[in-house]
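Participant: quick one, fold the following:
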Amino acid sequence: MRLHDYQESAVRFALASFRDYGGCGLFLDMGLGKTLTTIAIMDIWHAMHPESRFLVVAPKTVAVNTWPDELDKWSDSHRLDYAVACGAKPDPGKRTEALEAGATVTIINQENLGWLDSHVDVWPWDCIVLDELSGYKSPTAKRFRLLKRRRGNLSSAPGRSRHGRPVSWVLGLTGTPAAKGLMDLWAQCYLLDGGHALGSTLTSYRQRWFVPGRHNGDVVYEWLPRPEAYGRIMGAIAPFCLTMLARDKLPGLPRRTVIDHMVAMPDDTRTAYDAFRRDKWMELDGAEVSASNAGVLCNKLTQFTAGCVYPDPGMDAPVMRLDDAKLDEFDRILQESQGEQILVFYQFRDELARLKARYKGMVHTTDEPGIVAEWDAHRVPILATHPLSSRFGLNLQHSGHIVVWLSLTWSLEDYTQANARVDRQGQERPVQIHRIIEPDTVDARKLSVLAGRAELAGAVMEELRRD
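Facilitator: Below is the predicted model of the structure:
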């Protein structure tokens, strides 16, 4: 395989980090070829240590499609055989068969980590690749606690650990290591170096670099970084974490333009929106709608901006449709696109239902078999998907360059990963990202949150880059 110069640099950095720190974080922008770079790392390591075996843990779509496709595509350039252990829960036979194959590389999806942990007491893998490391940012999540325990084998003598052979290294891949803030970094970096850089516990990490923000008595809802925290945290993880930015490494990528479409909320919807925000309860079409806490309130207000409201659970009532203001604006974008294919992101099933009702057979979804091939053949006028369903492993850059957000997400990671379905290496046209916004609503708050998180995430990526 012929790597780009920046990919060769990433390979060298990773191999050195494995030797010195037992782990490495490659924080590479979307489209820089994290999978190919990792294949090269594993191939070189395997050449030096033929007895080594690798476990690749990835989001399901990436595990089932991207990793096998890339390994097959570059099969003439590496000596790695692989097996995919991603069978569904009702039929674990495929997973068991993959494990029994004894392949050099075993690929499994994140959801099956618990099954793997209970099914295999003595892990035969010397090295672990965590594709989309940001999926382990929560220290209370089962998948983190499981890997933390397995990661502990790194310092155990071979044959003496309850789980068998020690892990030689852990490689973490992501383009968004701090999507929500610096608190996200502790769990991810712990899995890379065993807690040496940022502390062995989340409590010690907080005490060292954070102070309580919003709290109620002893319950802290938000931790704020101390003034010196950013620089010191970046300095602590820089020896084993590497950032590369697409704008630096792929200067030939077409530019990206973000276009915000400000659409006035219809008067009737505005009246209901303001009343619900104030009272947190109302009756619509004979059905009750209420918000018991701030999270539910935000979700309900987002429904209003989407032109629909879902009744409370247990109510025998249909979704209440309020208006099609955003769909009308989408229609204008569609007309102006002059036949170009459009990737549209929605948040609620009712948005998808109304898209299908309005545009009939023009609307397709990402769960359809062979949808990428159909898209590349220009037979999909509108491809509709939820950002959580398509943020990984869906490469649409060869035949589309227009993205529309009917309803924005709060998550910077979901937002950037979703846009990267078309805004990535191989794209030859300027990317357009259209965001349909209703001013003076929760939509405006989402824009502010995404901008703030993007600023911090960008600063983290800048700090860890190496020219």
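
Participant: going by C-alpha atoms from here, please, whenever you check contacts or count neighbours.
Facilitator: Noted.

Participant: hmm, who's touching the host helix or strand of residue 277?
Facilitator: Element membership of residue 277, judged by DSSP states H and E, is helix 267-279. For helix 267-279, the surrounding residues in contact (C-alpha atoms under 8 Å, 6 or more residues apart in numbering) are 282, 297, 301, 304, 307, 322, 323.

Participant: recalculate using a threshold of 10 Å.
Facilitator: Contacts to helix 267-279, defined as C-alpha atoms under 10 Å, 6 or more residues apart in numbering, come from residues 264-265, 280-284, 289-291, 297-298, 300-305, 307-308, 321-323, 440-441.

Participant: before we go on, could you also do this sequence so I can check it against the first one:
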Amino acid sequence: MSQVKLLPHQEKSIAATKDFNRCAYYLDMGLGKTFVGSEKLKALNTNISLIICQKSKLQDWYEHFKTFYSEYNTIVYSKPLKSIPDNSVIIINYDLVWRRPELLDLENFTLMLDESSCIKNTTSNRTKFVLKLKPENVILLSGTPTGGKYEELYSQIKLLGWKISKKAFWETYMVTKKMEINGFSIPIVIGYKNVDRLKVKLKEYGAVFMKTEDVIDLPDQIDNVIKVESTKEYKKFVKNRVVVVEDNELVGDMSLTKMLYQRQLASQYNSNKTTILKDLLESTNDRVIIFYNFNDELEKIKSICENLERPISIVNGQIKDLSEYEKETEIHPENAWGSIIDVPIHNRSVTLIQYQAGAMGLNLQKSNKIIYFSLPLSSELFEQSKKRTHRIGQKNNCFYYYLITKGSIEEKIYEVLGQRRDFTNKLFKS
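Facilitator: Take a look at the predicted model:
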């Protein structure tokens, strides 16, 4: 068992929740929520602990407990078990947990939710299931618990033990207006009120808020917007809502398909963007991270990297391979004296990350350059993605390169994300 030595801000977080058996550590990305949550879990000292996380984080949590808390029986829960051993830490992902109804029989256990914002949708199967669990203790971990939308806190405050109805919560803290959608009058959040009161109330229920800049002096973050020329296909699609490109007919007969194809025409179907990406990669031999959305984008970016003979790592729904990113040295051929030597080299890897799979949780501070081939619609994923490199251990300024097609939907998406709002909300309100 490795000895865990917490940083001062981590010790402060745990001390602030000493008298709470239900608490939330809303610590900015990179401040070490994993260790804070684990030490709190250890202090609560229940026979069984259940950790629910994203699928991409299952192995990380397993290795974390095996390395630092080997006194526990650490189990990745995939298939139902006949019995759970004493002193166990059970790890399961959000997409599977609601398919394991036997977990509802657990009692007197500690529940820890990694990225607790994953239960923001009160109508989803995962959220409804988690709220049915009967834990003795609760630990919530998130760097972005609301993604800027306080209405999405409701499931989490229920777990913290705040007994307030959803109606009262909205009336107290949300500013809404009614919209007619398909004959139904639906309340839409247009602002917030009593925010300071809300934060005070959350602290009364064991929530700790901590931003990176309040704790650590990290290097600067530098944005670089690179304008990309549009294409005649994009302009034709905007005008006619239909175009044929690369033997694919794109028909934007609905608002959502129109938006989808505009995004694809501005990225994967825009040869000007792939040319600029190639030029950018040729301009540096540093490790580079590239965020993308669509599978066809991945294939085109991979092709560019292969042509440039750049080593590739990939993180998406099917693959999590960071081996090239992690490399520090390579074996060089025999030198003039006939011996084999390890020579440190510059890691030229390019790591391709799909937002949903890798914008949260990865530690990529060995790199300080991120290229955004295309943008997400989610403000939370966008903000989280930037923190993959801007975190503890980063010694260099972080550079972000946004490839934005001129006169396209990408300009609007970038503007809305800059306001820390989801672009889908902007579309819905429109």
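
Participant: and the longest helix anywhere in the first structure, what does it pack against?
Facilitator: Criterion DSSP state H: the longest helix present in the first structure is helix 442-463. Under the contact criterion of 3 or more C-alpha pairs under 10 Å, 6 or more residues apart in numbering; DSSP states H and E, helix 442-463 of the first structure touches strand 23-28, helix 229-237, strand 241-244, helix 294-306, helix 412-419, strand 431-437.

Participant: save the ones you listed as CSV, and put in distance to residue 255 of the first structure and mean neighbour count too.
Facilitator: Converted to CSV, these look like this (distance: least, C-alpha to C-alpha, whole Å; neighbours: other C-alpha atoms under 10 Å):
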stretch, distance to residue 255 of the first structure, mean neighbour count
strand 23-28, 18, 27
helix 229-237, 29, 15
strand 241-244, 18, 23
helix 294-306, 29, 19
helix 412-419, 13, 22
strand 431-437, 6, 22
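
Participant: closest to residue 149 of the first structure out of the ones you listed?
Facilitator: Closest approach to residue 149 of the first structure among these (C-alpha to C-alpha): strand 23-28, 15.4 Å.

Participant: and the alignment partner in the first structure of residue 128 of the second structure, how many neighbours?
Facilitator: The alignment partner of residue 128 of the second structure in the first structure, by TM-score structural alignment, is residue 145. Residues lying near residue 145 of the first structure (other C-alpha atoms under 10 Å) number 16.

Participant: isn't residue 145 of the first structure up against residue 139?
Facilitator: Yes - between residue 145 of the first structure and residue 139 there is a contact under C-alpha atoms under 10 Å: 6.8 Å.

Participant: who touches both of the two?
Facilitator: Common contacts of residue 145 of the first structure and residue 139, defined by C-alpha under 10 Å, 6+ apart, comprise residue 187.

Participant: quick one: neighbours of residue 206 of the second structure, just the number.
Facilitator: For residue 206 of the second structure, using other C-alpha under 10 Å, the count is 23.

Participant: residues contacting it?
Facilitator: By C-alpha under 10 Å, 6+ apart, the contact set of residue 206 of the second structure is 16-25, 139-140, 157, 160-161.

Participant: of these, which is the nearest to residue 176 of the second structure?
Facilitator: Nearest to residue 176 of the second structure, judged by C-alpha to C-alpha, of the contacts of residue 206 of the second structure is residue 157 at 20.3 Å.
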